[in-house]
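# sequence unavailable; structure follows:
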């Protein structure tokens, strides 16, 4: 065991925040509980982005567009666009052979509080058999929402961040040349009304539902804005009563208030990558563990420190963790006493050079036995 690990054990892992696998070894991460802003862990009910989509044409391709003989919808779209521009070729026996045009789907997210004339980014993706959209220009394309109304119009030159090199008998492609991006490529034509606080109440939606976190949010709001302003409806929702205040000003005042969010006891295992991540709240009940000829024993023996009666001070409990790991075949099965953190067990595994695969097997066995007091999520 390294000197760093010994120092961690002498401190009793009192401030362990998480444990993770790095380079095949479990590493306890020590940190004090962090305070976060309320606006970073909640969403405001009714304030959301809206998906919009459109169908259009990309022109100016260097022979990498759709084959009009294979994609009839591209041909009909091109003929319809030319007719709208005053070029009537629908009734003529003209065989279109251009390969410089491609039909595309244009997608974007319309942010809340977007006003007419503001610009948003769009993503352009090929629909037909175009080989590449590199160097193309999107022709004006209306973007509609689920209600069928047009909320933005997109147009501009595409950037694909891809390239294709072709030789006599081989070719190479990097990234995806049939999908591009236009920064600020759409102009907002219609606003989505947001009735923020119209009922006199604003609901804060927690991104990670938790009763403890919700109550801490309500308590800090009531402490700063007045008693009874915030109430907890459920583990995901905190209702903030405006009481005559303006909604925007109220959100500004509570957004920068800080709390310490509560975290659930959970162990996340990615078997494919061999990754293990666990929180500091994970605990183990009494259990015996053996892995092949490996025996691990972890015990907590906290000691009370009593100050001199004349010296003042308070009685304190000093945590002491003992980890014993052996590989001898004559050793008995190790007993893991109730109480120690999972990071203590993991450090013992590291001392013998166990890999993440063995650790994952032990964690799954402990969970199956019911001794792991946490959710085990295997991906």
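Nice, I can see it. The structure presented is a predicted model; accordingly, all values stated were derived computationally and were not measured.
# use CA for all of it now, contacts and neighbours both
Fine.
# helices along the protein, start to end?
3-10, 72-84, 211-225, 247-255, 342-351, 356-369 (DSSP state H).
# okay, these in CSV with mean neighbour count next?
Formatted as CSV, these follow (neighbours: other C-alpha atoms under 10 Å):
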stretch, mean neighbour count
helix 3-10, 13
helix 72-84, 16
helix 211-225, 18
helix 247-255, 15
helix 342-351, 22
helix 356-369, 16
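# same list, these, but as TSV with distance to residue 186 please.
What follows is the helices of the chain, written out as TSV (distance: least, C-alpha to C-alpha, whole Å):
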stretch	distance to residue 186
helix 3-10	54
helix 72-84	19
helix 211-225	38
helix 247-255	27
helix 342-351	51
helix 356-369	48
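# select, out of the ones you listed, the one closest to residue 31.
helix 3-10 (11.9 Å; C-alpha to C-alpha).
# measure stretch 83-103 end to end?
17 Å (C-alpha to C-alpha, to the nearest Å).
# mind listing residues that contact it?
Contact with stretch 83-103 is made by 55-69, 74-75, 77, 79, 82, 126-128, 130, 133, as judged by C-alpha atoms under 8 Å, 6 or more residues apart in numbering.
# please compare the first structure with the one that follows:
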């Protein structure tokens, strides 16, 4: 009896650990409405390349950009003067402006060639304004481009390691304008679930009310949860910090099978099960092989040498046994059984579609 009680206690402990392992913090399954990143972009020029820049005859915008930049610096070219540039490349500069970013905060930027430059390695980005969707300048970028890769050419041969037409500048931009965002406006705020689910929304409400008191949270729909904020603005940051770190066990995902028809990839979650069914799979291949022979006449005869064609036809059919799949099988059983049939990813797509049509596949089948 004593051993039985000890074993029962270990069982309950294991169940509690398993349940805690599935729990996630609210910050991992939901975001605060309006608190998000903003994309900013700009057009710039990278200089200092070792002869790997744009070919100016094919990218006239690179030459035009250099002429405009030089004119702003007080350098005026003679009329009709053409530039033959090899160390300059036109690029697009992109970055993400995080929420609550302040003036002077550094940002990482990505620099990508838009011309036919061979490599941006060793180049320097000239001061580039980065604009948002509203056309306002939110940051300025400049610095040395870091390209993780290498390339070499010679004797008609070419070798490239990684991608050379794009690079990064760590802390390469400085925030010049802030996006207005305040938590002190209004008496409530909304959390938005990353995946819409009414059950998960209700569990989030219950977790918030257990920690913060009844009536604090209300589920508006399957994605939005409205949370009442404290009246004191200085207490709202700590209040939201506590809520974001509350643990919630999301409702288990629905059974789903994702099929990528272009690559043949098939991904199934653990909730996928099947009804009892039988699957047989075999490949029929027909090969036609023409063989050319030369017909040579006998010596001193009046005949002529001609070419004749003999065609060989061969039909092969792989013999596969009928595999029976038991009802209620889990993901491991499904994969093991389909592998026993000898199905490759493309064949697996056809088998899953047929199982769905027959009603044997207890999951949603989505083809992307």
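Done, it's in. Bear in mind that the values here come from a model prediction, so they are computed numbers and not experimental data.
# which among the contacts of stretch 83-103 of the first structure end up buried?
55-61, 64-68, 74-75, 77, 79, 126-128, 130, 133 (16 or more other C-alpha atoms under 10 Å).
# quick revisit: I'd like to know which of the helices of the first structure lies nearest to residue 50 of the first structure.
helix 247-255 (20.7 Å).
# residue in the second structure matching residue 217 of the first structure?
Matched to the second structure by TM-score structural alignment, residue 217 of the first structure sits across from residue 204.
# what's the local residue count around the closest residue to that match other than its chain neighbours?
The shortest distance from residue 204 of the second structure to any non-neighbouring residue, by C-alpha to C-alpha, 6 or more residues apart in numbering, is to residue 248 (6.3 Å). Residue 248 of the second structure: 22 surrounding residues under other C-alpha atoms under 10 Å.
# who's in contact with the residue mapped onto residue 135 of the first structure from the second structure?
Applying TM-score structural alignment, one finds that residue 135 of the first structure aligns to residue 122 in the second structure. Applying C-alpha under 8 Å, 6+ apart, one finds that residue 122 of the second structure lies in contact with 48, 49, 50, 144, 145, 146, 147.
# and the strands in the stretch 251-368 of the second structure, which stretches?
Ranges of strands in the stretch 251-368 of the second structure, per DSSP state E, counting those that start in this stretch, are 256-260, 265-268, 273-274, 277-279, 284-295, 306-317, 323-325, 361-362, 364-367.
# the third one - contacts with which helices or strands?
Pointing back at strand 273-274 of the second structure there. Secondary-structure packing of strand 273-274 of the second structure (3 or more C-alpha pairs under 8 Å, 6 or more residues apart in numbering; DSSP states H and E): helix 331-341, strand 361-362.
# and that strand, how far out from the chain middle?
The chain centroid and the centroid of strand 273-274 of the second structure are separated by 29 Å under C-alpha atoms, centre = their mean, to the nearest Å.
# then the last one?
Taking C-alpha atoms, centre = their mean, one finds strand 364-367 of the second structure lying 19 Å from the centre of the chain it belongs to.
# would you mind pulling the contact partners of it?
The contact list for strand 364-367 of the second structure, computed with C-alpha under 8 Å, 6+ apart, reads 255, 256, 257, 258, 259, 260, 261, 353, 356.
# which of the residues you listed has the most neighbours?
Neighbour max across these (other C-alpha under 10 Å) = residue 259, 22 neighbours.
# I'd assumed residue 312 was in contact with residue 286 of the second structure.
No - contact criterion C-alpha atoms under 8 Å: residue 286 of the second structure and residue 312 do not qualify, at 10.6 Å.
# list the contacts of the residue mapped onto residue 46 of the second structure from the first structure.
When the first structure is aligned by TM-score structural alignment, the residue opposite residue 46 of the second structure is residue 58. Going by C-alpha under 8 Å, 6+ apart, residue 58 of the first structure touches 101, 102, 103, 104, 133, 136, 137, 138, 139.
# which residue lines up with the third one in the second structure?
Following TM-score structural alignment, the counterpart assigned to residue 103 of the first structure within the second structure is residue 90.
# so what's the residue count around that match?
26.
# cool, residue 246 of the second structure as well?
Applying other C-alpha under 10 Å, we find 16 residues neighbouring residue 246 of the second structure.
# that one -> the first structure?
By TM-score structural alignment, residue 246 of the second structure lines up with residue 257.
# for that match, give its distance to residue 211 of the first structure.
Residue 257 of the first structure is 18 Å from residue 211 of the first structure, by C-alpha to C-alpha.
# helix/strand/coil for residue 15 of the second structure?
Per DSSP: H, G, I helix; E, B strand; the rest coil, the secondary structure class of residue 15 of the second structure is helix.
# check contacts around the residue nearest the centre of the first structure.
By C-alpha atoms, centre = their mean, the first structure has its centre lying nearest to residue 207, at 10.4 Å. By C-alpha under 8 Å, 6+ apart, the residues touching residue 207 of the first structure are 41, 42, 43, 236.
# now, of these, which are buried?
41, 42, 43, 236.
# tabulate these (JSON lines), appending distance to residue 252 of the first structure.
Listed next are those as JSON lines, based on distance: C-alpha to C-alpha, whole Å:
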{"residue": "41", "distance to residue 252 of the first structure": "15"}
{"residue": "42", "distance to residue 252 of the first structure": "13"}
{"residue": "43", "distance to residue 252 of the first structure": "13"}
{"residue": "236", "distance to residue 252 of the first structure": "20"}
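# in the first structure, what residue corresponds to residue 218 of the second structure?
Aligned against the first structure by TM-score structural alignment, residue 218 of the second structure finds its counterpart in residue 231.
# nearest spatial neighbour of its match, chain-adjacent residues omitted?
Nearest non-adjacent residue to residue 231 of the first structure, counting by C-alpha to C-alpha, 6+ apart: residue 239, 5.3 Å away.
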